[in-house]
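1. structural data only, the sequence is not supplied:
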């Protein structure tokens, strides 16, 4: 049975097993992380029933996409939190088409919390040094470019799905993602040096 204090490697092991459709590992992963992820969804959505819906959709997404998780890009909780965040924002947009989500400020708050050395709930996401470096470099990208990158790589959407979701031409999205990858590569290289 999972314990409250999980290490990143245990979550990575469960995600790898979930990628092989291991139902027992999925149960352990759910039991260990669902409370934190539900709290995160509730913070965005406020209404309990909406947060429950998003949590369920997110775990279906985790089950279906565990094979695309890459430990070098993000810690397991960061990857799962990004899925919950995107699902929550999608639901807000579906429920109220006129809703304006200040994703830039939200993203900056998350990025600052991930880079902070203070002990905060976001710090509990158990980020690796590589993930912190990635978060730092991601925070330097322009808001819409960062959003396109996050949808493509953390939410595993195709370029055409990102373009559809953002209501932009596919060529624009491809350019933003290509330039974003170049900027991330340059930034990460500087941090390593």
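-> Structure received. Predicted, not measured: the structure shown is a model, and the values here were computed from it.
2. could you use CA atoms for every contact and neighbour count after this?
-> Will do.
3. now the residue positioned nearest the centre of the chain: how far from residue 51?
-> In the chain, the centroid-proximal residue (C-alpha atoms, centre = their mean) is residue 82; its distance is 1.7 Å. With distances taken as C-alpha to C-alpha, to the nearest Å, residue 82 is found 14 Å from residue 51.
4. with residue 137 instead?
-> From residue 137 to residue 51 the distance is 30 Å (C-alpha to C-alpha).
5. more neighbours: which of those two?
-> residue 51 (24 against 20; other C-alpha atoms under 10 Å).
6. hmm, residue 63 is touching residue 19, no?
-> Yes: using C-alpha atoms under 8 Å as the test, residue 63 is close enough to residue 19 to be in contact (7.1 Å).
7. show me the helices in the protein, by range?
-> With DSSP state H, the ranges of helices along the chain come out as 8-19, 23-45, 48-65, 76-95, 103-115, 129-139, 143-153, 159-166, 170-192.
8. I'd like those written out as TSV, with distance to residue 123 added.
-> Formatted as TSV, these follow (distance: least, C-alpha to C-alpha, whole Å):
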stretch	distance to residue 123
helix 8-19	13
helix 23-45	12
helix 48-65	21
helix 76-95	10
helix 103-115	6
helix 129-139	10
helix 143-153	20
helix 159-166	29
helix 170-192	20
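9. quick one: distance of stretch 41-50 to the chain centre.
-> Its chain's C-alpha centre and that of stretch 41-50 lie 17 Å apart, by C-alpha atoms, centre = their mean, to the nearest Å.
10. can you list the residues that contact it?
-> 51, 54, 55, 84, 85, 88, 92 (C-alpha atoms under 8 Å, 6 or more residues apart in numbering).
11. can you tell me the closest non-neighbouring residue to the fifth one?
-> Just to be clear, that refers to residue 85. When the adjacent residues along the chain are set aside, residue 85 lies closest to residue 41, with 6.8 Å between them (C-alpha to C-alpha, 6 or more residues apart in numbering).
12. gap between the one you found and residue 27?
-> 20 Å.
13. who has more neighbours, those two?
-> Between residue 41 and residue 27, counted using other C-alpha under 10 Å, residue 41 has the larger neighbour count: 27 against 14.
14. comparison target, given below:
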């Protein structure tokens, strides 16, 4: 991921080869049509190529970060086709938490998970599901509070409160883990 962020085409190709089958399967589960899943995957990798330089390992595992990008592209396609968008909160939340907390090597084995990412995964897992979902949509999907409210069909104030409370709980949890 780091090399792809420096525009190393060979590194990006290696990353693509290692991750594309899983990401394609993920897009296919959302879109149910091979050609649409291929479109989402292509759009996702274009976005990954352009944003690789901004990737922050302390915030999410590489696969988690790429999965959210491809998921967003697949949801954009569903919206464009006027298909109802169903958020599989249980599945998505558990996949994000599991990917952050996984001890095994990621798709680019040269990257090592930082202790900050592990601490964040632990603290995210302690949050209420609604806070996990709101924070996940806002930060892993880079959605505004208004977009999160629209996705969850909730009032904007409720979403802002959930995110604020969730971030406060994350801050406290992370502070406790850093204390000797």
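-> Noted; the coordinates are in hand. Small disclaimer: the values here were computed from a predicted structure and weren't measured.
15. any idea what the TM-score comes out to?
-> The TM-score (TM-score structural alignment, normalised by the length of the second structure) is 0.72; 173 aligned residues with a C-alpha RMSD of 3.3 Å.
16. returning to that earlier point: check contacts around the residue nearest to the centre of the first structure.
-> 150, 154, 155 are the contacts of residue 82 of the first structure under C-alpha under 8 Å, 6+ apart.
17. swap the cut-off to 10 Å and go again
-> Going by C-alpha atoms under 10 Å, 6 or more residues apart in numbering, residue 82 of the first structure touches 37, 58, 74, 76, 88, 150, 151, 154, 155.
18. biggest separation within these, which pair?
-> By the measure C-alpha to C-alpha, 74 and 88 form the most distant pair in the contacts of residue 82 of the first structure, at 19.6 Å.
19. what is the neighbour count of residue 33 of the second structure?
-> Residue 33 of the second structure has 11 neighbours, counted by other C-alpha under 10 Å.
20. measure it to residue 78 of the second structure for me?
-> Counting by C-alpha to C-alpha, the gap from residue 33 of the second structure to residue 78 of the second structure is 11 Å.
21. swap in residue 100 of the second structure?
-> 27 Å.
22. neighbour count winner among those two?
-> residue 100 (26 against 18).
23. please tell me I have it right and that one contacts residue 112.
-> No: Residue 100 of the second structure lies out of contact with residue 112 (C-alpha atoms under 10 Å); the separation is 11.8 Å.
24. which neighbours do those two have in common?
-> In contact with both residue 100 of the second structure and residue 112: residue 61, using C-alpha under 10 Å, 6+ apart.
25. ok, residue 43 of the second structure - contacts?
-> Applying C-alpha under 10 Å, 6+ apart to residue 43 of the second structure gives the contacts 37, 49, 69, 70, 72, 73, 74.
26. list just the nearest of those to residue 153 of the second structure.
-> Nearest to residue 153 of the second structure among these: residue 72, at 17.2 Å, using C-alpha to C-alpha.
27. for the closest one, list the residues it contacts.
-> Contacts of residue 72 of the second structure by C-alpha under 10 Å, 6+ apart are 27, 40, 43, 44, 66, 78, 137, 140, 141, 142, 143.
28. make a ChimeraX selection of the buried ones in these.
-> Restricted to buried positions by 16 or more other C-alpha atoms under 10 Å, the ChimeraX selection for the contacts of residue 72 of the second structure reads:
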select :27,40,43,44,66,78,137,140,141,143
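29. which one of the contacts of residue 82 of the first structure is nearest to residue 169 of the first structure?
-> residue 151 (15.3 Å).
30. spit out the contact partners of the closest one.
-> Neighbouring residues of residue 151 of the first structure by C-alpha under 10 Å, 6+ apart: 82, 83, 86, 145, 157, 158, 159, 161, 162, 163, 165, 166.
31. can you tell me what the fourth one aligns to in the second structure?
-> So the one you mean is residue 145 of the first structure. Residue pairing (TM-score structural alignment): residue 145 of the first structure is matched to residue 131 of the second structure.
32. got it, and the second one?
-> When the second structure is aligned by TM-score structural alignment, residue 83 of the first structure is paired with residue 69.
33. residue contacts, the closest residue to its match other than its chain neighbours?
-> The shortest distance from residue 69 of the second structure to any non-neighbouring residue, by C-alpha to C-alpha, 6+ apart, is to residue 44 (5.7 Å). Counting by C-alpha under 10 Å, 6+ apart, residue 44 of the second structure touches 23, 27, 38, 50, 66-74.
34. save these as CSV, and put in distance to residue 162 of the second structure too.
-> Below are those laid out as CSV (distance: C-alpha to C-alpha, whole Å):
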residue, distance to residue 162 of the second structure
23, 29
27, 28
38, 35
50, 31
66, 25
67, 23
68, 20
69, 23
70, 25
71, 22
72, 21
73, 25
74, 26
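35. which among those gets closest to residue 93 of the second structure?
-> residue 68 (11.0 Å).
36. distance check, the closest one against residue 179 of the second structure.
-> Distance from residue 68 of the second structure to residue 179 of the second structure, by C-alpha to C-alpha: 32 Å.
37. ok, the equivalent of residue 167 of the first structure over in the second structure to residue 147 of the second structure distance?
-> Using TM-score structural alignment, the partner of residue 167 of the first structure in the second structure is residue 153. Look at residue 153 of the second structure and residue 147 of the second structure: by C-alpha to C-alpha, they are 10 Å apart.
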